[in-house]
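>>> this is a predicted model, with the sequence first.
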Amino acid sequence: MDVKTFRNRQKNIAIDGIVDDSLQIAYTDVGEGQPLLLLHGIPTWSYLFHEIIDPLAEQYRVIAPDLIGYGYSDRRDQFDRSIAFQADVIERFLAALDIDSAHFVAHDIGGGVAMIIADRNPQLVRSMVLSNSVAYDSWPIDEMLTLGHPRNANMSTEDIEELFDKSLKSGLSRKERLTDEFRQGLMSPYLEKDGIVSLVRNAASLNTNHTTPLTSRLDQMSQPTLLLWGEDDGWQPISTAESLVKDMPNVKMHPIKNSSHWVPQDASEEFTAATLEFLSTAG
């Protein structure tokens, strides 16, 4: 799906009670059935899931928000962007949609958000699919630490294109999946000045202290969990998934060969099939 079509079906909702002003969240909401929440990571936005949303929506109500500060959600300098704050916003977001329980499919820092919510609000998380997720002290990676320097708020669109092109070469194993449509769609919100500034703020907010406290409580996260992991990922390596298998009580691992970090694009068909198979037994 091209980015224009994707954007045209996004909705917007105002979330109150977190900061002084309402926070605007852009999101996709399609399909019927049990709610299935898709959470992206950095430096992406919900367009990361553009090829898997419709197949999943044949069986579920699929909701894919842009995290605060990302994509086309609120990008102002008026709020925190940490994964702890993102978890606060997602809880309010689901409440605003009258959803009291959902399956979570979460990638990268979105996985950290999902685990925070699963720990503190377990009834809200029916199950989790964690894909190449942050956990423990596996993050932030060096590239994001560098991006978060305040001077990078003055980057040009050419700088952003160079950053994404370098990341795409590492983040996808299957080079045929690096299409012009995906490339343009992924970087689209960050080719605008406020998008560049917001992306830098997002990178500056990454804090491993928001996942390390979960380590001692992983054995209490009883939600059915699937670790859907690209084997070639050099940023969030499969060794992280192997550790989670040992530490979580109700977890399965599904490694994906010839796939790197951005698995929903790299291996969209296998990602979708494995997710649907898992959810069919997750309750």
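It's in. Residues are numbered from 1 along each chain as shown.
>>> CA only for contacts and neighbour counts going forward, please
OK.
>>> can you give me the helices in this protein?
3-8, 53-57, 83-96, 109-120, 142-147, 157-171, 180-187, 193-204, 238-247, 263-266, 268-282 (DSSP state H).
>>> figure out which of the ones you listed is closest to Asp219.
helix 238-247 (5.6 Å; CA to CA).
>>> one more structure, for comparison:
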Amino acid sequence: MQDWWENTFPKGRQMLTITDANEASVQIAYGEKGTGKPLILVHGIASWSYSWRHTIAPLAEHFRVFCIDAKGHGFSDKPLSPDKIGHQIIELQRIIEALCDEPVTIIAQSLGALISLALVQQKPELCDRLVLINVPIFLNTLPTWWMQFLAYLPLELVQFVDRSRLLKKTAPLARGITGYFRREVVADPALINPTDVYWITYPYIEMEGAIAKYAEDIQLSIKVIQGISSDPTNFIRTVRENLANTHTPCLILWGDRDRWFPSSHGEQLHQCLPNSQFKLLKNCGHDASGSCSEQVNLALLDFLL
């Protein structure tokens, strides 16, 4: 199968070196396409740049598009050292500062949207327009049983399974299971196809460390969720409390059939953000960019142009 990076970006996959939140040097994978004002695409958890496969080309007609793999995801480094809550905010800031010398437009989905919103609150000068898609900001638990299971599984066990390359040895089964569970994030199961499943699962099947870092992110997430009401410095709580003071122009997109986070959360976020617009995506699940790209792209271009 042809390399997705080479088929999508003029220079294929490029690598950027940054210092992560642990002050270690890591390599970040990214693709670049188009010219003009810089625009950053930020994926969610258990995802990578491929999630923006239908959005890159339309945006690149008007912008200089950067599509990044967060640390621990996709083709970026997956260091063994444990991460701290909020490490993604620091690392996204350093990626943007390394790639761009002017304020950027950020388009982000799911956990990537929450991270981007937190960064814009902390460093508003980095971003002059923000698009948030299906943001986990008002959740009170992890959205699926298998995430909750992984949240309490001993990380050492997950790391052992990862090192054993069990998924690579059982790749057809892993892809089949992934295809089945994608029904949770798309409104129409007919949109699930073997090519997408192959590339969505590729880093987790082929690259050591991907499964372990995903489990680690899930376990950090449950700690954050459990501390919302009790910890005044809690990451999500802080983002919520700062919404009224967040003035960056913002478009909120939400799938009306998002099974993970209901569209009422998007409406609530819109009411809390003073300079925001809200658009409901019809017959669209959680993976909006991957399964409802026509609606997403039209909404993006209408907001940005």
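Perfect, I can see it now. Model, not experiment: these values are computed from the prediction.
>>> that older thread, in JSON lines: the helices of the first structure, plus mean neighbour count and distance to Ser127 of the first structure.
Below are the helices of the first structure laid out as JSON lines (neighbours: other CA atoms under 10 Å; distance: least, CA to CA, whole Å):
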{"stretch": "helix 3-8", "mean neighbour count": "12", "distance to Ser127 of the first structure": "26"}
{"stretch": "helix 53-57", "mean neighbour count": "19", "distance to Ser127 of the first structure": "15"}
{"stretch": "helix 83-96", "mean neighbour count": "18", "distance to Ser127 of the first structure": "15"}
{"stretch": "helix 109-120", "mean neighbour count": "24", "distance to Ser127 of the first structure": "9"}
{"stretch": "helix 142-147", "mean neighbour count": "15", "distance to Ser127 of the first structure": "29"}
{"stretch": "helix 157-171", "mean neighbour count": "16", "distance to Ser127 of the first structure": "26"}
{"stretch": "helix 180-187", "mean neighbour count": "18", "distance to Ser127 of the first structure": "27"}
{"stretch": "helix 193-204", "mean neighbour count": "22", "distance to Ser127 of the first structure": "27"}
{"stretch": "helix 238-247", "mean neighbour count": "17", "distance to Ser127 of the first structure": "15"}
{"stretch": "helix 263-266", "mean neighbour count": "25", "distance to Ser127 of the first structure": "18"}
{"stretch": "helix 268-282", "mean neighbour count": "15", "distance to Ser127 of the first structure": "6"}
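>>> tally of neighbours for Leu80 of the second structure?
11 (other CA atoms under 10 Å).
>>> still on that earlier bit, and of the helices of the first structure, who's closest to Leu226 of the first structure?
Nearest to Leu226 of the first structure, of those and by CA to CA, is helix 268-282 at 7.1 Å.
>>> if we can go back for a sec, okay, the helices of the first structure in TSV with distance to Met253 of the first structure next?
As requested, the helices of the first structure are exported to TSV (distance: least, CA to CA, whole Å):
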stretch	distance to Met253 of the first structure
helix 3-8	31
helix 53-57	20
helix 83-96	24
helix 109-120	15
helix 142-147	26
helix 157-171	20
helix 180-187	27
helix 193-204	28
helix 238-247	7
helix 263-266	14
helix 268-282	10
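>>> quick one, which of those is nearest to Gly41 of the first structure?
Nearest to Gly41 of the first structure, of those and by CA to CA, is helix 109-120 at 4.7 Å.
>>> which residues of the second structure does the closest one align to?
Counting by TM-score structural alignment, helix 109-120 of the first structure pairs with residues 111-122 of the second structure.
>>> mean deviation, the matching stretch versus the first structure?
Here stretch 111-122 of the second structure, set against the first structure after superposition, deviates by a mean of 0.7 Å using mean CA distance after the TM-score superposition for the first structure.
>>> name the surrounding residues that touch that stretch.
For stretch 111-122 of the second structure, the external contacting residues (CA atoms under 8 Å, 6 or more residues apart in numbering) are 42-45, 86, 88-90, 92-93, 106-108, 126-127, 131-137, 239, 242, 246, 248.
>>> show me which of the residues you listed are buried.
42-44, 86, 88-89, 92-93, 106-108, 126-127, 131-137, 239, 246, 248 (16 or more other CA atoms under 10 Å).
>>> restricted to strands, list those.
Within those, residues falling in strands by DSSP state E are 42, 106-108, 127, 131-133.
>>> residues in contact with Pro189 of the first structure?
Here Pro189 of the first structure is in contact with 70-72, 195 (criterion: CA under 8 Å, 6+ apart).
>>> list the contacts of the residue most central in space within the first structure.
The centroid of the first structure falls nearest to His40 when counting by CA atoms, centre = their mean (1.6 Å). By CA under 8 Å, 6+ apart, the contact set of His40 of the first structure is 46, 48-49, 66-67, 106-110.
>>> which bit of the first structure covers stretch 43-54 of the second structure?
Going by TM-score structural alignment: stretch 43-54 of the second structure matches residues 40-51.
>>> tabulate the contacts of His40 of the first structure (JSON lines), appending distance to Gln265 of the first structure.
Output for those, formatted as JSON lines (distance: CA to CA, whole Å):
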{"residue": "Ser46", "distance to Gln265 of the first structure": "12"}
{"residue": "Leu48", "distance to Gln265 of the first structure": "7"}
{"residue": "Phe49", "distance to Gln265 of the first structure": "7"}
{"residue": "Asp66", "distance to Gln265 of the first structure": "17"}
{"residue": "Leu67", "distance to Gln265 of the first structure": "19"}
{"residue": "Ala106", "distance to Gln265 of the first structure": "14"}
{"residue": "His107", "distance to Gln265 of the first structure": "12"}
{"residue": "Asp108", "distance to Gln265 of the first structure": "13"}
{"residue": "Ile109", "distance to Gln265 of the first structure": "17"}
{"residue": "Gly110", "distance to Gln265 of the first structure": "16"}
